[in-house]
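Student: Next come a sequence and a model predicted from it.
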Amino acid sequence: MRLLLAAALGMMLLTLDAEAASPENFTVDTAEDLVALCSADPSNPNYVAAIHFCHGFGSGGYHYYKIEALANPEREFVCFKEPFPTRTAVIENFVKWAKKHPQYMENEAMDVLFRYLAETYPCAK
């Protein structure tokens, strides 16, 4: 009986994790939405869209930031150093970081992403 109960509980947890990326997350109202998309399980029916959206959201924000930093170098605060991390590595590490900082999960997704980037890849002063 205990084995059956443990198996049922395990299946429920797997189901919850596999459905982490829902259509509602694509509004990206909060960092929680972005983390759900970026950490979608491959078995999730929204996986391909979620991962591509996550990468596009991050890349778009970063490219906008770089253009702004070129125009205002004194405002640059994110500086990647060689060897440059892959986009996938940055996103995976962002998800890990965000899960360790739940106090930011209800904040704007882009603000939290850049909080992570500034903390992890600061510019030398």
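Tutor: Structure received.

Student: CA atoms for contacts and neighbours, from now on please.
Tutor: OK.

Student: which parts of the longest helix along the chain are buried?
Tutor: Determined from DSSP state H, the single longest helix within the chain is helix 47-71. By neighbour count on 16 or more other Cα atoms under 10 Å, the buried set for helix 47-71 is 47, 50-51, 53-55, 57-58, 62, 65-66.

Student: Buried ones in the helix or strand harbouring Leu13, by neighbour count?
Tutor: Assigned by DSSP states H and E, Leu13 falls within helix 2-18. Under the neighbour-count criterion of 16+ other Cα under 10 Å, helix 2-18 has 17-18 buried.

Student: Same question for stretch 79-91.
Tutor: In stretch 79-91, counting by 16+ other Cα under 10 Å, buried: 90-91.

Student: from the chain's centre, how far out does that stretch sit?
Tutor: Its chain's C-alpha centre and that of stretch 79-91 lie 14 Å apart, by Cα atoms, centre = their mean, to the nearest Å.

Student: Pasting the second one now:
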Amino acid sequence: MKKLSFTLAAASAICAAALTFNANADQKIPVLSAQELVNHCKLPASPDSRSYCIGYTTAIYDTYLATRHPQRAKNTICVKQPAPKRDEVIADYVQFISQTAPMLANDPAAGTFLSFLSMRFPCAKK
């Protein structure tokens, strides 16, 4: 009898977890837009906004570096050394979204930042 109770309890827990997972799978997860990132990055910025901007943009670039596989996908961002100052690159991104490409303001911030970096730091043609 204890074995049957345990089995029923385990089955109930699995069903509850599956129902919860399915309910959450339908949720739309908000993605930071380019305009929202610009709002954090434009100057003057509060210390919290500045930290958020630097952390977010650094994470985007670091993720690009960590996940690209040179033998399977060509590099699209090639930063020459010495690299420009971080604040200069961020200010250029803010200007890019605000003035050059405002039609991208509602696009995901990570994608627009990577596209910007690809244009700002193109790799040499081979």
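Tutor: Thanks, I have the structure now. Remember, it's a predicted structure, so these values are computed and weren't measured experimentally.

Student: Compute the number of surrounding residues for Lys100 of structure 1.
Tutor: 10 (other Cα atoms under 10 Å).

Student: residues contacting Phe96 of structure 2?
Tutor: 102, 116 (Cα atoms under 8 Å, 6 or more residues apart in numbering).

Student: repeat that with 10 Å
Tutor: The contact partners of Phe96 of structure 2, taken as Cα atoms under 10 Å, 6 or more residues apart in numbering, are 38, 90, 102, 104, 112-113, 116.

Student: What separation do you get for it and Ala34 of structure 2?
Tutor: Here the criterion is Cα to Cα, to the nearest Å. By it, Phe96 of structure 2 lies 10 Å from Ala34 of structure 2.

Student: Does anything pack onto the very next helix or strand once past the helix holding Leu13 of structure 1? Which helices or strands?
Tutor: Heading C-terminal from helix 2-18 of structure 1, the first helix or strand you meet, by DSSP H and E, is helix 31-38. Helix 31-38 of structure 1 sits against helix 47-71, helix 87-100, helix 109-120, with contacts defined as 3 or more Cα pairs under 10 Å, 6 or more residues apart in numbering; DSSP states H and E.

Student: if we go to 7 Å?
Tutor: Here helix 31-38 of structure 1 touches helix 47-71, helix 109-120, going by 3 or more Cα pairs under 7 Å, 6 or more residues apart in numbering; DSSP states H and E.

Student: Let me know which of those is the nearest to Thr86 of structure 1.
Tutor: Closest approach to Thr86 of structure 1 among the helices and strands packed on helix 31-38 of structure 1 (Cα to Cα): helix 47-71, 11.2 Å.

Student: Nothing else from me, thank you.
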